[in-house]
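Student: need coordinates for the below:
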Amino acid sequence: MQTLLHTAGSRGHASHGWLNSYHTFSFAGYQNPERMHFGVLRVLNDDTVAAGMGFGAHPHDNMEIISIPLAGTLEHKDNAGNHGIIQSGDVQVMSAGTGIAHSEKNHSRTEEVKFLQIWVFPNKRGVQPRYDQLSFRAADRHNQFQQVLSPNPDDAGVWIHQDAWFHLADFDAGFSADYQVKRSGNGVYVFVLEGDATINGQALHARDGFGIWDTTSFTVQADSNTRLLLMDVPMSL
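Tutor: The predicted structure is shown next:
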């Protein structure tokens, strides 16, 4: 088993007044040659957007883009005619493929929105752009791993063009569970959303990231009431 720790305080940071963003991997003005990606996981941004503000229309191509709101409401529009509003408990995915332009804005004019912006390199280039969003029950991640993303349109959750699986989990203090890596050659990047956990003897706290690979399974121990996002991704680009 190999592991990699990214503490919350080691992340890149950008504050633009309306946007407060923490970058686990190199992004925009934050460039760190040792923090370019974890396998095919390219971007993990922890964003807070002020009321009524957001990202204007901008293009993407050949990237799988996942948005996971943590608080507030996020509005999506794109030039393919898709329009959606998501909130905590929802997961949104956009396959940029041959090219798409979209905007993401705080839908509320009174409250900020907090969300994760995640980019994953696809295993197919030049696909037809697509958009999807789903809602997930909080009860289904209480003391268990709730699958919210996979490579299979017929499996639970949204899907992307990559051999990747995402899970959310809300663990009570003292609870532990074994996670089975979904595919040979995959690693798992664990992002602690809230609380404290221990994995492979490593203590983790809110907004810490922990990469694990060259293993088929590992145990997650919740040291307090803990919320986690696990991103199971190929380690080879």
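
Student: only C-alpha atoms from now on, for both contacts and neighbour counts.
Tutor: Will do.

Student: which residue is nearest the middle of the protein?
Tutor: Note on the chain: the residue nearest the mean C-alpha position is residue 118, at 4.6 Å, using Cα atoms, centre = their mean.

Student: now do residue 111 against residue 18, distance only.
Tutor: As judged by Cα to Cα, to the nearest Å, residue 111 and residue 18 stand 12 Å apart.

Student: quick check: neighbours shared by those two?
Tutor: Residues within reach of residue 111 and of residue 18 at once, by Cα atoms under 8 Å, 6 or more residues apart in numbering, are residue 50.

Student: show me what contacts the residue nearest to the centre of the chain?
Tutor: Going by Cα under 8 Å, 6+ apart, residue 118 touches 41-45, 65-67.

Student: and the gap between it and residue 38?
Tutor: The gap separating residue 118 from residue 38 is 12 Å, by Cα to Cα.

Student: again, but for residue 49
Tutor: With distances defined as Cα to Cα, the gap from residue 49 to residue 38 amounts to 26 Å.

Student: quick one: contacts for residue 204?
Tutor: Contacts were defined as Cα under 8 Å, 6+ apart; by that measure residue 204 touches 192, 196-198, 210.

Student: among those, which ones are buried?
Tutor: When neighbours are counted using 16 or more other Cα atoms under 10 Å, those contain these buried positions: 192, 196-197, 210.

Student: could you also give me the structure for this second sequence? I'd like to compare it with the first:
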Amino acid sequence: MIEIRKANERGRASFGWLKSLHTFSFGHYHDPKQMGFSALRVINDDRVTPGAGFAPHGHRDMEILTYVLQGRIAHRDSEGNVAHLPAGEFQLMSAGSGITHSEYNASDSEHLHFLQIWILPDVYGQSPGYQQKDFGQKPGLTLVASSDGAADSLVIKQKMKLYQLLLEPGETLHLDSDVNRRYYLHLIDGDLKIEGLSVDGPVSAEEIMHPGDGVRLGELTQLQLTAGEEPVRALLFDLP
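Tutor: Down below sits the predicted model:
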């Protein structure tokens, strides 16, 4: 299975200070066919005007990943964590039994652009937690989050893995995949060709992926990702 979710098909929200694109149903955007994928529940592409942001609000029993693409987030939460999250860094907030937090554009002159991702946990009611890390710009796949913290990754409360993917123009990456797992790729920069191998033979996407596109992947034994004429940056989710 290779199913592309086009960027222009996402839900939209605009509140003046915030413009948001929703890969899956969120807020006032509801599509019964887009309620998430496996444990992946939300991918919001958010842009915030200078000095604006989200006032204190609460969450519980959700793993909330934030990846800053441009600008810097000022974070504060009810567990006493006060931090700035610059472009290129990942943040993981485990809401657990309940947490209140705020997040603002830390600049009075520059716009903020970030992805916020929600993962359904496989354990509930645990103590809230906060993690933050820069994983650099290593080519290929870099493990960002896992259930066991392998390779110094962020520890997430779900049997999944999140990878940062970086490819040079024209570069091809071959991956072995598990037919019993599901995968989701969100493309941030560049163009990407998706091909795979199932038990029934070769499969490929009918279209080239462009920035903001996502793709559901399943029942594949191998995966081949080929960058176009520009560098590729993407997030790859390995899901139960």
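
Student: before we move on, back to that, show me the contacts of residue 118 of structure 1 that map onto strands.
Tutor: Among those, DSSP state E puts 41-45, 65-67 in strands.

Student: of those, closest to residue 137 of structure 1?
Tutor: Minimum separation from residue 137 of structure 1 among these (Cα to Cα) is found for residue 67, which lies at 16.9 Å.

Student: next, the contact list for the closest one, please.
Tutor: Contact criterion Cα under 8 Å, 6+ apart gives 91-93, 115-118 as the residues in contact with residue 67 of structure 1.

Student: which two among those are spaced furthest apart?
Tutor: 93 and 115 (13.1 Å).

Student: what about structure 2, which of the contacts of residue 204 of structure 1 hold up?
Tutor: Taking both residues aligned by TM-score structural alignment, their matches' Cα atoms under 8 Å as the threshold, the shared contacts between this structure and structure 2, drawn from the contacts of residue 204 of structure 1, are 192, 196-198.

Student: wait, which of the residues you listed is closest to residue 227 of structure 1?
Tutor: For those, the residue nearest residue 227 of structure 1 by Cα to Cα is residue 192; the value is 6.3 Å.

Student: in which helix or strand does the residue lying closest to residue 106 of structure 1 once chain neighbours are set aside reside?
Tutor: Across the structure, with Cα to Cα, 6 or more residues apart in numbering as the measure, the residue nearest residue 106 of structure 1 apart from its sequence neighbours is residue 74 (4.9 Å). Under the assignment given by DSSP states H and E, the secondary-structure element containing residue 74 of structure 1 is strand 73-78.

Student: start and end residues in structure 2 for that strand, please.
Tutor: When strand 73-78 of structure 1 is aligned against structure 2 using TM-score structural alignment, it corresponds to residues 72-77.

Student: pretty sure the residue nearest to the centre of structure 1 is in a strand, no?
Tutor: Yes - with DSSP: H, G, I helix; E, B strand; the rest coil as the criterion, residue 118 of structure 1 is located in a strand.

Student: quick one, what contacts the closest residue to residue 13 of structure 2 other than its chain neighbours?
Tutor: Beyond its immediate neighbours in the sequence, the residue positioned closest to residue 13 of structure 2 (Cα to Cα, 6+ apart) is residue 20, lying 5.1 Å away. With contact taken as Cα under 8 Å, 6+ apart, residue 20 of structure 2 is in contact with 12-14, 44-47.

Student: which of the residues you listed still touch in structure 1?
Tutor: Compared against structure 1 with both residues aligned by TM-score structural alignment, their matches' Cα under 8 Å, the contacts of residue 20 of structure 2 retain 12-14, 44-47.

Student: wait, which of the residues you listed is closest to residue 180 of structure 2?
Tutor: residue 44 (26.8 Å).

Student: the closest one and residue 21 touch, don't they?
Tutor: Yes - using Cα atoms under 8 Å, residue 44 of structure 2 is in contact with residue 21, at 5.6 Å.

Student: overlap in contacts, those two.
Tutor: With Cα under 8 Å, 6+ apart, residue 44 of structure 2 and residue 21 have no common neighbours.

Student: structure 1: which residue goes with residue 226 of structure 2?
Tutor: With TM-score structural alignment as the criterion, residue 226 of structure 2 lines up with residue 221 in structure 1.

Student: could you check how far its match is from residue 7 of structure 1?
Tutor: Computed with Cα to Cα, the distance linking residue 221 of structure 1 and residue 7 of structure 1 is 18 Å.

Student: equivalent analysis for residue 120 of structure 1, please.
Tutor: Residue 120 of structure 1 sits 21 Å away from residue 7 of structure 1, going by Cα to Cα.

Student: please say which of those two ends up with more neighbours.
Tutor: The residue with more neighbours, out of residue 120 of structure 1 and residue 7, is residue 120; 24 against 16, by other Cα atoms under 10 Å.

Student: right, and the more buried one touches residue 39 too?
Tutor: No - counting by Cα under 8 Å, residue 120 of structure 1 stays clear of residue 39, with 9.0 Å between them.

Student: what's the spacing between the helix or strand where the match of residue 226 of structure 2 lies and its chain's center?
Tutor: Taking DSSP H and E as the definition, residue 221 of structure 1 sits inside strand 217-222. Centroid separation for strand 217-222 of structure 1 versus its chain: 19 Å, with Cα atoms, centre = their mean, to the nearest Å.
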